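Novice: Here you go, sequence then predicted model.
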Amino acid sequence: MSPAHRFDRGHTDDLMTYLAASPSPYHAVANAAERLEKAGFTRLTETDAWDASAGGKYVLRGGAIIAWYVPEGATPATPFRIVGAHTDSPNLRVKPLPDTGAHGWRQIAVELYGGTLLNTWLDRDLGLSGRLTLRDSSQHLVNIDRPLLRVPQLAVHLDRSVNTDGLKLDKQKHMTPVWGLGKVAEGDLIRFVADEAGLAADAVIGWDLMVHSVEPPAYLGRDRELLAGPRMDNLLSVHAGLAALTAATTGEQLAHIPVLAAFDHEENGSQSDTGAEGPLLGTVLERSVFARGGTYEDRARAFAGTVCLSSDTGHAVHPNYAERHDPGHQPLPNGGPILKVNVNQRYATDGHGRAVFASACERAGVPWQNFVSNNAMPCGTTIGPITAARHGITTVDIGVACLSMHSARELCGADDPFLLAAALTAFLED
């Protein structure tokens, strides 16, 4: 990589701060909202009437956030430029009746969320985070960011074949974390979490809690050219989108309305009121058009001129498993963002989208790479095809190449977060 493309350490340092402060989707959007407020954005309530004023606005719902900036002079038919991402990551989530245990151990009953890489959660110090809902319907974030839980692996002495036949984990029996010794008491966990949050336990009637690794993000490698950390799939893209949106709104007059759409529940199919397959994005965009005096005709014109870059992590070529990758498309860390292609529409990219992305990278002065799956391997998917199909919006799938996707701790190039943000900024400013 040329000296001009050495990564911006300030951007990557800030990403590490964001990752550490965002152990759950609810924390991710709360931290995003705080950053947007500092940049002059105003939160809108969905039940209120919206006006035609210019400036930055955002809507927050659960683990999703939609933010946009209406420039002076925007008409009802002004198209949008959207950066799409998601806030959720595969992990272990607390069941409705969490208190369990056996043989003198106290444990926490969990469900597996998303395509969890199970073995990466073994023998790892885990905290607990999420939100509590009180009787008055108020919601409170909680983050117990210290070693509290652990999923202990069976010792090799009791499983002599583990290194020859491979590790076999039963999702129901083997993934239950321990958190102490003693008699199991109903309501114990929620009483503990409520106390940690400074709330009365009897006021808590709902919870959305999950475990997270308490090990902080860190630079890795001889020259610190790699970044290891949790939840980079896909908070790396959320953070880059925030940086791009706030940067784009401080420049010259915009010809489009820049948008950041960060959804929840991508890892389990996006089918929710805060997922990409729900109505949230379309409703927000339509209300923006109508608040500016637009008609359905204006809405159709605006959507027809809209482009979305769906940004999510992708696969860097794995040096120990290179045969799992397409031999002609092997992205490397610090090679710049990747363009994802799948002709069976697991990714939404086509030739026109490729030109949009390549043009943005060219204007930003950043390199980029191509990604396509090995024909013998199934291809993953993203919010890209969902966004394209649901809203009729031209959509391009991009991202950052990484290793250990869906692990409790993932790995990417330390240059790439900045390079992605630079490309997204150029896209939003066009």
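Specialist: Received the coordinates, thanks. Numbering: from 1, shown residues only.
Novice: make it CA atoms for all contacts and neighbour counts henceforth
Specialist: Noted.
Novice: ranges for the helices of the stretch 101-250 of the chain?
Specialist: Counting by DSSP state H, counting those that start in this stretch, the stretch 101-250 of the chain has helices at residues 162-165, 188-196, 232-248.
Novice: what separates the last one from the chain centre, distance-wise?
Specialist: It stands for helix 232-248. Centre-to-centre, helix 232-248 and its host chain are 9 Å apart (CA atoms, centre = their mean, to the nearest Å).
Novice: Repeat that for the shortest one.
Specialist: Remark: helix 162-165 is offset 34 Å from the chain centroid, using CA atoms, centre = their mean.
Novice: coming back round to it: packed most tightly, which of the helices of the stretch 101-250 of the chain would that be?
Specialist: When those are scored by mean count of other CA atoms under 10 Å, the highest mean neighbour count falls to helix 232-248 (a mean of 26).
Novice: I'd like the helices of the stretch 101-250 of the chain laid out as TSV, including distance to Thr133.
Specialist: Below are those laid out as TSV (distance: least, CA to CA, whole Å):
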stretch	distance to Thr133
helix 162-165	42
helix 188-196	10
helix 232-248	24
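Novice: For Ser53, find the nearest of those helices.
Specialist: Ser53 lies closest to helix 232-248 among the helices of the stretch 101-250 of the chain, at 17.9 Å (CA to CA).
Novice: Contacts for that closest one, please.
Specialist: Under the contact criterion CA atoms under 8 Å, 6 or more residues apart in numbering, helix 232-248 has outside partners 15, 18-19, 28, 32, 36, 39, 68, 83-89, 258-260, 262, 311-313, 399, 405-406, 410, 417-418, 420-422, 424-426, 428-429.
Novice: ditto for stretch 146-165
Specialist: Under the contact criterion CA under 8 Å, 6+ apart, stretch 146-165 has outside partners 121-128, 168, 174-179, 214.
Novice: Try it again at 6 Å.
Specialist: Applying CA atoms under 6 Å, 6 or more residues apart in numbering, the contact partners of stretch 146-165 are Leu122, Asp123, Arg124, Asp125, Leu126, Gly127, Pro177, Val178, Trp179.
Novice: How much space separates the second one from Ala52?
Specialist: Counting by CA to CA, to the nearest Å, the gap from Asp123 to Ala52 is 53 Å.
Novice: for the last one, same thing?
Specialist: Between Trp179 and Ala52 the distance, using CA to CA, works out to 52 Å.
Novice: sorry, back to before: give me the subset of the contacts of stretch 146-165 lying in strands.
Specialist: Counting by DSSP state E, the part of the contacts of stretch 146-165 found in strands is Leu126, Gly127, Val178, Trp179.
Novice: What's the separation between Ala389 and Gly275?
Specialist: 14 Å.
Novice: repeat for Asp13
Specialist: Asp13 is 29 Å from Gly275, where distance means CA to CA.
Novice: try this one side by side with the last:
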Amino acid sequence: MHEELNQGLIEFLKASPTPFHATANLVRLLHAANFKRLDERDTWNIDAGGRYYITRNDSSIIAIQVGTQPITERGMRLVGAHTDSPCLRVKPQPELQNQGFWQLGVEVYGGALLAPWFDRDLSIAGRVTFSRDSRIESQLIDFHHPIATIPNLAIHLNREANKGWAINAQNELPPILAQVPNQDGLDFRALLADQLGREHGLIADVVLDYELSLYDTQPAALIGLNQDFIAGARLDNLLSCYAGLQALLRTSPLETCLLVCHDHEEIGSTSACGADGPFLRQTLQRLFPKEDSLLRAISRSLFISADNAHALHPNYPDKHDANHGPKLNAGPVIKVNANQRYATNSETAGFFRHLCLAEEIPVQCFTTRSDMGCGSTIGPITAGQLGIRTLDIGLPTFAMHSIRELAGSHDLTHLVKVLTAFYATPELP
């Protein structure tokens, strides 16, 4: 199971350079497990024991296993994660011609660590909207091979580089695509139209718009002398999406279980498909249309927000509270914050500790230093939206929000095992 899960995660990360591709790959795996697609524009016919999924914006997805037990008595078991990661997004009119080079204007999406984006072999992927035969269509594209790079300035020309410098996102991040003799013929939309033809055999009349991201083409890998680590892009938070899916696929049909993977977490979650939008609430209302029954079910339910936790870095131990430094390969982390940046309380944390103890899974705890700020997750947002009991957890990670992050190669198995047990537990706190 350990090797199979790690290899599956590596393949999932490689095939999911954007939230759109991540959602498409989750759909593919759900289809293979006989989950049925529900269209938000149609009337839904839901059966006890049925397995379904819904997507919104092609970048968020909710997968549901409707239990055979009544939800008003047993509640629901929900696991939440997010499909987006900090990155560089291509601007609407990106063509730049500087000193004989074709470059692209980009903007920073989310709280990205910018320095690691330099000197990487970059490609471009995302969603393209175009007209064809008088119809407007959208399609995912992925150039796959390296087509861009952001070269560093040589140390000889920036003697202060190793002392740290503020990166100007407007001036220093435009990637280089090619050398060009003049500005004539710089047409990014024409490049996208050509890619639609090569990748999908589609002839677009006009490329109307797009949502495209740059990504590192170096694939994820098991690394370290004893392969103790997984290194790769977008571990935050596709690792949790993948773990939640694997747990859902392993559970029995008795209980009602959901996997909720939202887009836009890295930029605040306020959107039609984000956690601070109506997607989950509207889905639950349609699945269980009797309001009184749904509210009763929510009061018996539990939501686990799974998002990566900051592991104790050996070079920076003073960045952690001395008693709350999670270690790689030492199990999932319960995340606690007195100011509700995480939604964990003593009951939900106690339940999770009990579950880990029963499954013989190591468990850790994280709270930030009292003199440092704390990030947040979809946990408090979902708790506020639904009034549902919530727990924040995550796997310990180094270099969060870098172009390449690092996690423990044994922790994925721990997380899948405990989430599988959560989905199957007959009694919630």
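Specialist: Alright, I've got the coordinates. These figures come from a predicted structure and were not determined experimentally.
Novice: hmm, back to that, who wins on neighbours among the ones in strands among the contacts of stretch 146-165 of structure 1?
Specialist: Most neighbours among those, by other CA atoms under 10 Å: Leu126, with 24 neighbours.
Novice: what residue of structure 1 is the furthest out?
Specialist: Computed with CA atoms, centre = their mean, the residue of structure 1 farthest from its C-alpha average is His157, at 39.0 Å.
Novice: circling back: kindly reformat the contacts of stretch 146-165 of structure 1 as a markdown table containing distance to Asn320 of structure 1.
Specialist: Shown next, in a markdown table, are the contacts of stretch 146-165 of structure 1 (distance: CA to CA, whole Å):
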| residue | distance to Asn320 of structure 1 |
| --- | --- |
| Leu122 | 22 |
| Asp123 | 24 |
| Arg124 | 24 |
| Asp125 | 27 |
| Leu126 | 28 |
| Gly127 | 31 |
| Pro177 | 31 |
| Val178 | 33 |
| Trp179 | 35 |
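Novice: nearest to Tyr347 of structure 1, of those?
Specialist: Nearest member of those to Tyr347 of structure 1, counting by CA to CA, is Leu122, at 32.0 Å.
Novice: residues contacting the closest one?
Specialist: Val151, Pro152, Gln153.
Novice: So which of those residues wins on neighbours?
Specialist: Neighbour tally across these (other CA under 10 Å): the maximum, 21 neighbours, falls on Val151.
Novice: ok, the nearest residue to it once chain neighbours are set aside - how many residues close by?
Specialist: Excluding the flanking residues, the one nearest Val151 of structure 1 by CA to CA, 6 or more residues apart in numbering is Pro177, at 4.3 Å. Using other CA under 10 Å, Pro177 of structure 1 has 25 other residues around it.
Novice: same check, this time on Lys36 of structure 2
Specialist: Lys36 of structure 2 has 17 nearby residues by other CA under 10 Å.
Novice: cool, Gly185 of structure 2 as well?
Specialist: For Gly185 of structure 2, the count of nearby residues is 8 (other CA under 10 Å).
Novice: could I get the ones in strands among the contacts of stretch 146-165 of structure 1 as a markdown table with distance to Cys379 of structure 1?
Specialist: Listed next are these as a markdown table, based on distance: CA to CA, whole Å:
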| residue | distance to Cys379 of structure 1 |
| --- | --- |
| Leu126 | 31 |
| Gly127 | 32 |
| Val178 | 35 |
| Trp179 | 37 |
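Novice: List the contacts of the aligned residue in structure 2 for Trp179 of structure 1.
Specialist: When structure 2 is aligned by TM-score structural alignment, Trp179 of structure 1 is paired with Leu177. Residues in contact with Leu177 of structure 2, defined by CA under 6 Å, 6+ apart, are Trp102, Gln103, Ile147, Ala148.
Novice: Which part of structure 1 matches the host helix or strand of Lys91 of structure 2?
Specialist: Per DSSP states H and E: Lys91 of structure 2 is located in strand 87-98. Per TM-score structural alignment, the counterpart of strand 87-98 of structure 2 in structure 1 is residues 91-102.
Novice: do stretch 378-391 of structure 2 as well
Specialist: Matched against structure 1 by TM-score structural alignment, stretch 378-391 of structure 2 falls on residues 383-396.
Novice: Quick check: nearest residue in space to Val317 of structure 1, chain neighbours excluded?
Specialist: Take Val317 of structure 1 and drop its neighbours on the chain: the residue closest to it by CA to CA, 6+ apart is Gln330, 5.1 Å away.
Novice: Tell me the spacing between the residue lying closest to Val90 of structure 2 once chain neighbours are set aside and Ser16 of structure 2.
Specialist: The shortest distance from Val90 of structure 2 to any non-neighbouring residue, by CA to CA, 6+ apart, is to Val106 (4.5 Å). As for Val106 of structure 2, its distance to Ser16 of structure 2 is 20 Å (criterion: CA to CA).
Novice: Same question for Thr397 of structure 2.
Specialist: Distance of Thr397 of structure 2 to Ser16 of structure 2, given as CA to CA: 19 Å.
Novice: swap in Ile388 of structure 2?
Specialist: Counting by CA to CA - Ile388 of structure 2 and Ser16 of structure 2 are separated by 30 Å.
Novice: Kindly report the same for Asp47 of structure 2.
Specialist: The value you get for Asp47 of structure 2 to Ser16 of structure 2, if CA to CA is used, is 31 Å.
Novice: just Leu88 of structure 2 next, same as before
Specialist: Leu88 of structure 2 is 15 Å from Ser16 of structure 2, by CA to CA.
Novice: Spell out the residue ranges of the strands in the stretch 101-250 of structure 2.
Specialist: Counting by DSSP state E, counting those that start in this stretch, the stretch 101-250 of structure 2 has strands at residues 101-109, 122-132, 135-142, 176-179, 206-216, 221-223, 229-232.
Novice: What is the equivalent residue in structure 1 for Asn337 of structure 2?
Specialist: By TM-score structural alignment, Asn337 of structure 2 lines up with Asn342 in structure 1.
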